[in-house]
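Q: I'd like to go over a predicted model; first the sequence, then the structure.
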Amino acid sequence: MCRWAAYRGEPLFIEELVSSPAHSLIEQSVCATRAKTSTNADGFGLAWYGDRPQPGRFRDVLPAWSDCNLKSIAHQISTPLFLAHVRAATHGATRRDNCHPFVHDTWSFMHNGQIDHFERLRRTMEQRLDDAHFGARYGSTDSELMFLLAMQFGMKERPLEAMAEVIGYVEKLSLDMIGSARVRFTAAFSDGKSLYAVRYSTDAFAPTLYAGPMGLDGGYCLVSEPLTDDSEAWVEIPAGSAVILSDDGLNVANFGPLQPDETKPALEMAV
């Protein structure tokens, strides 16, 4: 299972999540404590937003702990919104095109989790993509494919509903083709303005997600596991939830799968 961290707030140096904390993302790439796989050595990546709408991106196949360029970039870049990821591969070879985050237009996306029997579902899922989104698929992972399907399902206009429709589509496809379905899905995605995250699983083992304040100005980070030992600083996001970080602060909503074009609402604000 992968590890990731994301931030939205006043500009912050990327190293404040990636390399500086006691349990930074680089440290998690060596020794994750709340994942089935403790080592995440199959590449890493960053996506960050600055003066232009499209995100900058840096990815490589080296383990995060062994790349001096990652530490240098994280030390120099200050940004109000970024996503960072270290990979433990479940589907897709160890190559740069399979490293998160993935980007399309102004959107960025990263994921921790898996689709059972993806190798049998992949062809049908790819056939669901229209020509434009199929042409934007460079890697071979389930993560990138789900991201592009969400873009096709209307992520620009309704990001969380589109993601709920993708999960609903994959679950139904798996039930129809395999006779069972299991999707474990904890993801973060952004259009450069708001930051979204989802924690969901068809079983009781949704990949972990935590939220915590960062800095003195109302910024927040979302992480696979806490960056420090201060347990009071971190709140675990329940499974079946979506998180929205925007100018209105941090909001949590209930989240569940939908079939594409289903009319009932996908989200209800959690109390």
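A: Looks like it arrived, so ask away. Residues are numbered from 1 along each chain as shown.

Q: switch to C-alpha atoms for all contacts and neighbour counts from now on
A: Noted.

Q: helices along the stretch 151-271 of the chain, start to end?
A: 159-177 (DSSP state H, counting those that start in this stretch).

Q: so where do the strands sit in it?
A: 183-190, 195-201, 210-214, 219-223, 235-236, 241-246, 249-255, 267-269 (DSSP state E, counting those that start in this stretch).

Q: just put those in JSON lines and tack on distance to residue 102.
A: As requested, the strands of the stretch 151-271 of the chain are exported to JSON lines (distance: least, CA to CA, whole Å):
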{"stretch": "strand 183-190", "distance to residue 102": "9"}
{"stretch": "strand 195-201", "distance to residue 102": "15"}
{"stretch": "strand 210-214", "distance to residue 102": "21"}
{"stretch": "strand 219-223", "distance to residue 102": "17"}
{"stretch": "strand 235-236", "distance to residue 102": "25"}
{"stretch": "strand 241-246", "distance to residue 102": "19"}
{"stretch": "strand 249-255", "distance to residue 102": "22"}
{"stretch": "strand 267-269", "distance to residue 102": "25"}
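
Q: save these as CSV, and put in distance to residue 43 and mean neighbour count too.
A: As requested, the strands of the stretch 151-271 of the chain are exported to CSV (distance: least, CA to CA, whole Å; neighbours: other CA atoms under 10 Å):
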stretch, distance to residue 43, mean neighbour count
strand 183-190, 17, 25
strand 195-201, 21, 25
strand 210-214, 22, 19
strand 219-223, 18, 24
strand 235-236, 26, 14
strand 241-246, 26, 21
strand 249-255, 30, 18
strand 267-269, 33, 14
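
Q: below is structure B, check it against A:
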Amino acid sequence: MCRWAAYIGAPIYLEDVISRPGHSLIEQSKEADECKTSTNGDGFGVAWYDTRPEPGLYRDVYPAWSDPNLRSVAHHIRSGLFLAHVRASTGSAISRNNCHPFTAGNWSFMHNGQAGGFEHFRKQADMCVSDDLYHHRKGATDSEVLFLMALDEGLDRDPHGALSRSVARLENLSRERGCTPHMRLSAALSDGKRMFAVRYSSDHIAPSVYYRWSEARQGWAVVSEPLEADETGWTELAAGTFMELNDGKISMTEFTPEF
């Protein structure tokens, strides 16, 4: 499984999430607390928004803890909206194209979880992506397919509904051709103005997600694990919940895939 962290609010340096905290994303890449695999060393990535509508993107296959370029980028770049991810592969190759976040136009997306037995229905899943979007299919992960399916389902118009329908389609393929767990999902995504997060599982084990408002930073952090072991104010996102963060406000709705 993987670990990720996202931020929206007043601009901060990326390192304030990625490398500086005691349990930063880089620390979680070495030793995660709430993950099936404590080490997440199969690549990393960060997507950030600035003055252009499309996000900047930096990904590589090295473990996050051993790449000095990541620390340098995080030290110098400020952003009011970014997504960062460290990867533990569930079967697909270790390659830059398989590292999260994934981007298309102004959208960015990252995921922790799996569609069970994806290797048995990858062809069928790929065929769910329209010809108009298939050129964005660079890697071999279930996460990238889910993102492109959601774009096809109308992510711009209805983020909640588009993701719900896409999760249902992928979970159905797992039930027909794959294996358990059919769907485990914690994801964060953004259009450059809003940020969304979701936590869901087809069984009773949903990947962890926490969120917290920081008065000092004037922003929201949404993470796989709290960034400081002794920091108060972190709230666990309930399983089966879709969250929207927009203009300093937060809203929650139930997330049930539309089978």
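A: Thanks, I have it. On a predicted model such as this, the values are computed, not experimentally measured, just so you know.

Q: what's the TM-score once they're superposed?
A: The TM-score (TM-score structural alignment, normalised by the length of the second structure) is 0.96; 259 aligned residues with a CA RMSD of 1.4 Å.

Q: ok, back up a step: quick check: which of the strands of the stretch 151-271 of the first structure is nearest to residue 80 of the first structure?
A: strand 219-223 (8.7 Å; CA to CA).

Q: what span of the second structure lines up against the closest one?
A: Aligning strand 219-223 of the first structure against the second structure (TM-score structural alignment) gives residues 219-223.

Q: how far apart are that stretch and its match in the first structure?
A: Following the fit onto the first structure, the mean deviation recorded for stretch 219-223 of the second structure is 0.4 Å by mean CA distance after the TM-score superposition for the first structure.

Q: settle this for me: residue 208 of the first structure is touching residue 197, isn't it.
A: No. Look at residue 208 of the first structure against residue 197 with CA atoms under 8 Å: they stay out of range, at 11.4 Å.

Q: which residues do those two both contact?
A: residue 186 (CA atoms under 8 Å, 6 or more residues apart in numbering).

Q: neighbours of the closest residue to residue 103 of the second structure other than its chain neighbours, just the number please.
A: Counting by CA to CA, 6 or more residues apart in numbering, residue 103 of the second structure lies nearest to residue 109, which is 6.4 Å off, once chain neighbours are set aside. Residue 109 of the second structure: 26 surrounding residues under other CA atoms under 10 Å.

Q: so residue 109 of the second structure is in contact with residue 147, correct?
A: Yes. Using CA under 8 Å, residue 109 of the second structure is in contact with residue 147, at 6.6 Å.

Q: identify the contacts common to these two.
A: With CA under 8 Å, 6+ apart as the test, residue 109 of the second structure and residue 147 both reach residue 102.

Q: for the second structure, longest strand please?
A: Across the second structure, the longest stretch assigned as strand under DSSP state E is strand 3-13.

Q: report the buried residues of that one.
A: Within strand 3-13 of the second structure, the residues scored as buried using 16 or more other CA atoms under 10 Å are 3, 4, 5, 6, 7, 8, 9, 11, 12, 13.

Q: export those residues to a markdown table and tack on distance to residue 175 of the second structure?
A: Shown next, in a markdown table, are these (distance: CA to CA, whole Å):
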| residue | distance to residue 175 of the second structure |
| --- | --- |
| 3 | 26 |
| 4 | 27 |
| 5 | 30 |
| 6 | 31 |
| 7 | 34 |
| 8 | 35 |
| 9 | 39 |
| 11 | 43 |
| 12 | 42 |
| 13 | 42 |
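
Q: how close does the residue of the first structure positioned farthest from its centre get to residue 153 of the first structure?
A: Centroid-distance maximum for the first structure: residue 179 at 27.4 Å, with CA atoms, centre = their mean. Computed as CA to CA, to the nearest Å, the residue 179 of the first structure to residue 153 of the first structure distance reads 25 Å.
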